[in-house]
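*Asks:* build me a model from this:
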Amino acid sequence: MTDTASNTLALPIRPFLRPLLQRLAPFVGTPLNVALSLLLLWLILRVGWLLLDWAVVNAALLPAKPETCAATTGACWSFVIAKSGQILFGIYPPAERWRAGLVCVLILTTLVASARPSSWRPWLGFAWVAMMALVLWLMGGGFGLSRVPTSSWGGLPVTLILTVFAIGLGFPMAILLALGRRSGLPVVRTLSVLVIETIRGLPLLSLLFVASILLPLLLPEALLPDKFVRALLALTIFAAAYLAEVIRGGLQAIPSGQSEAAKALGLGYWNTQRLIILPQAIRIVIPALTNTIIVMIKNTSLVLVVGLFDLISSGKAALSDPDWPAPSTETFLFIGLIYFALAFSFARFADFLERSGMEKRG
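*Replies:* This is a model prediction of the structure:
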């Protein structure tokens, strides 16, 4: 009686389960895949809860004092809050840190404003030049502001200034090197190849050491720029060499017929490159350009080896305070989030440019 009843109940269920399982099969797969998926989900939830418990539930926040961290087993965010000024601005004089903060705001605001295609007008170039001059005045002082030598600069302003100046000055150099490497003039082509391959064959650390140690031995002190400028020159040359190869790849992708058509219309070499070839080539290599620029953002941390206090150096200096338990994990997580925000924002802007270019071609 019981077996008959169970069979009777199973009959209407089987036709219902079969199509349901068939629909779930592409998402679930084999029993092994189901087991691995459940195991991975458990690991994610387990690790996620441990991180949440450490970073939020048991974290120390306020008051930002060493005693607050000593009374908890979680993350010591009190240290990051208390030392945020030193981490962000390094050894810049505390009374003048408003100038360093204003510099960060100016650079980031100009970058955001430049992301709008409607602002791509000739005045934007003048705005960038004015912003760079204002940044140097605010950081260095003079004309009503107290002088602050570059040896006292540090933190996020140094990272932003080195990145913006190195890429801004290196990009025009990269275009000239890329065009020179494809030039029909043997001397120009040979010199361009020599510069690009020499710089690309050297690690950035060696260029920084040359700028910091070798140049003072070769140049008289009256002509020697300070350490910050020498590091900026090394980063600029390094960026120019790598960007040049990226741009050259885009130039090679442009059919030769376009140059010939421009010549037939009476356009000269420079007008052809400026109006026809370069805009298409740069649009083609946006992903590779983005990758190179993001690498340059992170490469600014290497200036530590020549004695400049970038964002990471400032974090290490803050950790040396004996009154605190030196929470290095929290400090470098905070610094890593800043680098991630910069790189991620630029990557999303590059994706926007690439999609816009594809829509125009479509």
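
*Asks:* C-alpha from now on. contacts and neighbour counts both.
*Replies:* Will do.

*Asks:* I'd like the next helix or strand past the strand or helix carrying L102.
*Replies:* Using DSSP states H and E, L102 sits in helix 97-114. Next in sequence after helix 97-114, counting helices and strands by DSSP H and E, comes helix 122-140.

*Asks:* list the buried residues of that following helix.
*Replies:* Of the residues in helix 122-140, W128, M131, M132, V135, W137, L138, M139, G140 count as buried by neighbour count, 16 or more other Cα atoms under 10 Å.

*Asks:* quick check: the first one touching L108?
*Replies:* This means W128. No. Counting by Cα atoms under 8 Å, W128 sits too far from L108 to count as a contact (11.6 Å).

*Asks:* one step back: got the buried residues for the helix holding L102?
*Replies:* Neighbour counts over helix 97-114 (16+ other Cα under 10 Å) mark R97, R99, A100, G101, V103, C104, L106, I107, S114 as buried.

*Asks:* tell me which strands and helices it is in contact with?
*Replies:* Other helices and strands packing on helix 97-114, by 3 or more Cα pairs under 8 Å, 6 or more residues apart in numbering; DSSP states H and E, are helix 84-89, helix 122-140, helix 156-181.

*Asks:* can you list contacts of it?
*Replies:* 85, 89, 92, 119-120, 124, 128, 131, 135, 138-139, 156-157, 160 (Cα atoms under 8 Å, 6 or more residues apart in numbering).

*Asks:* which of the residues you listed lies closest to P63?
*Replies:* G85 (16.1 Å; Cα to Cα).

*Asks:* list the contacts of the closest one.
*Replies:* R97.

*Asks:* report the separation between it and L51.
*Replies:* 26 Å (Cα to Cα, to the nearest Å).

*Asks:* would you map the helices across the stretch 201-350 of the chain?
*Replies:* 204-209, 215-218, 227-252, 256-264, 269-272, 278-284, 286-299, 311-318, 328-361 (DSSP state H, counting those that start in this stretch).

*Asks:* another sequence for comparison is provided below:
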Amino acid sequence: MAFEPYVRTQMLDPKPAPVTSVGPAGWLKRNLFDGPGNSVLTLVTMVAIFLLLAHLLPWMFLSVWNADSLAECRQIIDETYGLDHSGACWAVIHDRFFQLVYGFYPSELYWRPNLTFVLMLVALAPVLFTHLPRKMMIFSALFPFIGAWLLWGGSIWTPLAALAGFALGGAAYRYGSAVNGILAIAAAVLVPVIWWIFLMGPIARGLHAVIPLGIEVVESNQFGGFMVSIVIGITAITLSLPLGIMLALGRQTNLFIVRAFSVGFIEFIRGVPLITLLFVASTLLNYFMPPGTNFDLVVRVIIMATLFSSAYIAEVIRGGLAALPKGQYEAADSLGLDYWQAQRLIIMPQALKIAIPGIVSTFIGLFKDTTLVSIIGILDPIGLSNAIRADNAWNGIYWELFVFIGFVFFIFCFSMSRYSMYLERKLNTGHR
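*Replies:* Predicted coordinates for the structure are as follows:
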């Protein structure tokens, strides 16, 4: 018996995908119920979340926002929701909100930290988002001096004199590079330091005596709350990245003195707890300054936090440099690039791209570690929460303050994490 071969003469119409593989049902199957084990874990997790929310949501939302004391707050809760209900007393946040944000900063001068925060966002924008005009980077470079003057106040000549130190350092490097590269780097460091320590103060005071321009002075002991955490955290994060890059490069250089200093600095800082450095900043650092120098405590803490973070950033970046294949260095040499051109154009961009998760993790840890300053007498949100709870009106309140403080820190840290993910996606040049 002869069989005739089957020859297809037309295409079959496509059939719809199975209901369990597309849409919400498909997502549930892939992510929550993909097999017996995952299904059991999903159900157990859902029950745990339900039990947690069943207790947490009534406590959070069946609460009181307006009261003058914890006793009044509990009385309102008992009268409104019954004696067996324990609701949150958010009235403490309503009552002490400005103190938690600004500390003891004069209320009539709140516009200064508010303006500083807005200007900070403007200054960070061209650094974080490259599609913005590059000319905005000029304002980003000037903002630290503007922000410090707005927060601390005083003579306008002080930030201008501090800015002049960088100009003198640039001039020293320019003229010194014509003689010797190492001499130029040393001059670029020493000239600004000498200017800032010995000359800046007298010259700024002299100019202010001739042309008195300034705003009301606010001492750093009036700083507090989230304002001081943001000032210390953002400043230390901004300064520690370039310093960490220089330390990472210094650790890999062939120059013995530079390499030895970089290695010694990194290993010493990483071997000392941050709280120890903060105690050094609060007690010992003034002994190394000229007699009569009034070195602001917040500035001392910023310096120590920057040094601490830069050591960890250096190691993270060193890991990124070590992950690059040797061919990248050879490619830079084949193009005839010198050391700094190769680092700027080829090596460092790739190393930073690899190190982005570690860098952001270090920044997040540093921002959360700003709460340690309460131990040396700076009233950050944690320190203020202790002071608020010491008040007879709010004695005995705990969870509401810590939940609010944790929520605000979460917003900042989560924003940094999301920006890290955005930057990784933007710089992802690989093929998957």
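
*Asks:* hang on, the earlier thing: ok and the helix holding L102 of structure 1 relative to helix 328-361, angle-wise?
*Replies:* Inter-element angle recorded for helix 97-114 of structure 1 and helix 328-361: 30 degrees (by axes from the mean of the first three to the mean of the last three Cα atoms, to 10 degrees).

*Asks:* how big's the offset between helix 97-114 of structure 1 and structure 2?
*Replies:* Here the mean offset of helix 97-114 of structure 1 against structure 2 after fitting is 3.4 Å, by mean Cα distance after the TM-score superposition for structure 1.

*Asks:* same check on stretch 328-336 of structure 1?
*Replies:* Mean deviation for stretch 328-336 of structure 1: 0.8 Å (mean Cα distance after the TM-score superposition for structure 1).

*Asks:* chain center to that stretch, what's the gap?
*Replies:* Remark: stretch 328-336 of structure 1 is offset 17 Å from the chain centroid, using Cα atoms, centre = their mean, to the nearest Å.

*Asks:* hmm, back to that, which of the helices and strands packed on helix 97-114 of structure 1 sits closest to T68 of structure 1?
*Replies:* Using Cα to Cα, those put helix 84-89 closest to T68 of structure 1, at 16.3 Å.

*Asks:* so that closest one matches what in structure 2?
*Replies:* Taken onto structure 2 by TM-score structural alignment, helix 84-89 of structure 1 occupies residues 97-102 there.

*Asks:* and L191 of structure 1, how many neighbours does it have?
*Replies:* As a burial measure, L191 of structure 1 scores 13 neighbours (other Cα atoms under 10 Å).

*Asks:* does the counterpart of it in structure 2 lie in a helix or a strand, and which?
*Replies:* Mapped onto structure 2 by TM-score structural alignment, L191 of structure 1 lines up with F261. For F261 of structure 2, the host element (DSSP H and E) is helix 256-270.

*Asks:* in contact with L249 of structure 2, which residues are there?
*Replies:* L249 of structure 2 neighbours (Cα under 8 Å, 6+ apart): R318.

*Asks:* which one in structure 1 is aligned with it?
*Replies:* Under the alignment (TM-score structural alignment), L249 of structure 2 maps onto L179.

*Asks:* and the gap between that match and A264 of structure 1?
*Replies:* In terms of Cα to Cα, L179 of structure 1 sits 21 Å off from A264 of structure 1.

*Asks:* over to A5 of structure 1?
*Replies:* 90 Å.

*Asks:* try R97 of structure 1
*Replies:* Distance, R97 of structure 1 to A264 of structure 1, using Cα to Cα: 58 Å.

*Asks:* wait, what's in contact with W59 of structure 2?
*Replies:* S86, G87, A88.

*Asks:* burial count for the last one?
*Replies:* A count of neighbours around A88 of structure 2, defined by other Cα under 10 Å, yields 22.

*Asks:* also A305 of structure 2?
*Replies:* Using other Cα under 10 Å, A305 of structure 2 has 27 neighbouring residues.

*Asks:* tell me the counterpart of it in structure 1.
*Replies:* By TM-score structural alignment, A305 of structure 2 lines up with L235 in structure 1.

*Asks:* ok, its match to I167 of structure 1 distance?
*Replies:* Taking Cα to Cα, one finds L235 of structure 1 at 8 Å from I167 of structure 1.

*Asks:* what of V306 of structure 1?
*Replies:* From V306 of structure 1 to I167 of structure 1 the distance is 20 Å (Cα to Cα).

*Asks:* kindly report the same for I294 of structure 1.
*Replies:* Noted for I294 of structure 1: a distance of 10 Å to I167 of structure 1, by Cα to Cα.

*Asks:* if you count what's nearby, which of these two comes out ahead?
*Replies:* More crowded of I294 of structure 1 and I167, by other Cα under 10 Å: I167, with 24 against 18.

*Asks:* aligned partner of that one in structure 2?
*Replies:* In structure 2, I167 of structure 1 lands on I237 (TM-score structural alignment).

*Asks:* surely its match meets I364?
*Replies:* No. Checked against Cα under 8 Å, the pair I237 of structure 2 and I364 is beyond contact range at 9.1 Å.

*Asks:* among the contacts of W59 of structure 2, name the ones in strands.
*Replies:* Among the contacts of W59 of structure 2, DSSP state E puts none in strands.

*Asks:* of the residues you listed, which stay in contact in structure 1?
*Replies:* Retained in structure 1 by both residues aligned by TM-score structural alignment, their matches' Cα atoms under 8 Å are the following of those: S86, G87, A88.

*Asks:* can you tell me which of these are in helices?
*Replies:* In helices, judged by DSSP state H, none of those are found.

*Asks:* of all those residues, which comes closest to P192 of structure 2?
*Replies:* Checking these one by one against P192 of structure 2 (Cα to Cα), the nearest turns out to be A88, at 53.3 Å.
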